[in-house]
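> can't give you the sequence, but here's the structure:
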């Protein structure tokens, strides 16, 4: 997937909060050596691994391709890729109103650590989650 493809899919998945990322932002992130991109048709995950920690930066699945196991497959590949880079634990942030994503992450072994109040917008917190790899 090109940065334009990533931005287009991200825009379909994240309309307002968090705001969709631009092609230029994806280009810059992909240029960073600790960052890695995992893809499936109609889905992608962008992560990074530094030292013994990994971070799931974003995960997007086209609306018409949801509930087909794509996100779960990407999460499993994220864990394996992060371990291969030496990470022992992983972190992510998810919008507090994204119940489907939080359920997906919890089902994959992620646990809630806390919240960042008003992180995405006034009244929309980020939920911090962690997983041992």
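Received it, and whenever you're ready, just let me know what you need. Model, not experiment: these values are computed from the prediction. Numbering: from 1, shown residues only.
> for the rest of this, base every contact and every neighbour count on C-alpha atoms.
OK.
> can you pull the buried residues of the one helix or strand residue 120 maps to?
Residue 120 is part of strand 111-121 when elements are defined by DSSP states H and E. Using 16 or more other C-alpha atoms under 10 Å as the burial criterion, the residues of strand 111-121 that qualify are 111, 112, 115, 119, 120.
> pretty sure the last one contacts residue 97?
Okay, so that is residue 120. No. In this structure, residue 120 is not within contact of residue 97 by C-alpha atoms under 8 Å, at 10.6 Å.
> tell me the spacing between residue 38 and residue 81.
In this structure, residue 38 and residue 81 are 9 Å apart, going by C-alpha to C-alpha, to the nearest Å.
> next one: residue 4
Distance of residue 4 to residue 81, computed by C-alpha to C-alpha: 24 Å.
> second structure follows, compare the two:
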């Protein structure tokens, strides 16, 4: 599959909410909250789709990162089941980290359910560290949330070959 990412807009609300309810059935965000996120100038949301079916989103992810602030928060990462285990969540998170860096952030934070080992493994592999636990953070399931932090690394560059 060839995934394509693009910035999400409020026009994508219905498709994003379909993913939200499929991936987070017990604790999905409300339409109103998601619309506020998509409309906020301090956020950056992405949608992902297969090039063969550009009108069918398979994932979305969002970042809260006011320009000039030194800290950013990954708000949500959601990938439909049929598109998992193919590197899409990793690509989304890496893209959000790059956006946070571009906006001036030096740290990125997120919360992840303690009963989601796959997501925790992804964040661990990207260099996030656990810094706290929020008891009962995910409701109505009363599941703890692990707070994770990443110090954003400087971009790695190399001289062009043949110069």
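Okay, I see it. Bear in mind that the values here come from a model prediction, so they are computed numbers and not experimental data.
> please give me every residue in contact with the residue nearest to the spatial centre of structure 1.
Residue closest to the mean C-alpha point of structure 1, counted by C-alpha atoms, centre = their mean, is residue 58 at 2.5 Å. Remark: with contacts taken as C-alpha atoms under 8 Å, 6 or more residues apart in numbering, residue 58 of structure 1 is in contact with 45, 46, 47.
> that one maps to what in structure 2?
In structure 2, the residue paired with residue 58 of structure 1 is residue 76, using TM-score structural alignment.
> what does stretch 96-103 of structure 2 correspond to over in structure 1?
Under TM-score structural alignment, the counterpart of stretch 96-103 of structure 2 in structure 1 spans residues 78-85.
> neighbouring contacts of that stretch?
Under C-alpha under 8 Å, 6+ apart, the answer for stretch 78-85 of structure 1 is 38, 45, 47, 48, 49, 50, 51, 53, 54, 56, 88, 133.
> quick one on the thing from earlier: so residue 4 and residue 81 of structure 1 - more neighbours on which side?
For residue 4 of structure 1 versus residue 81, the count of surrounding residues by other C-alpha atoms under 10 Å is larger for residue 81: 18 against 14.
> ok, back up a step: between the contacts of stretch 78-85 of structure 1, which is closest to residue 20 of structure 1?
Distance from residue 20 of structure 1 was checked for each of those by C-alpha to C-alpha. The minimum falls on residue 45, at 13.9 Å.
> excluding its backbone neighbours, what's nearest the closest one?
For residue 45 of structure 1, the nearest residue in space outside its immediate sequence neighbours is residue 59; the separation is 4.3 Å by C-alpha to C-alpha, 6 or more residues apart in numbering.
> that neighbour against residue 46, yeah?
Yes. The pair residue 59 of structure 1 / residue 46 is scored as a contact, 6.5 Å apart, by C-alpha under 8 Å.
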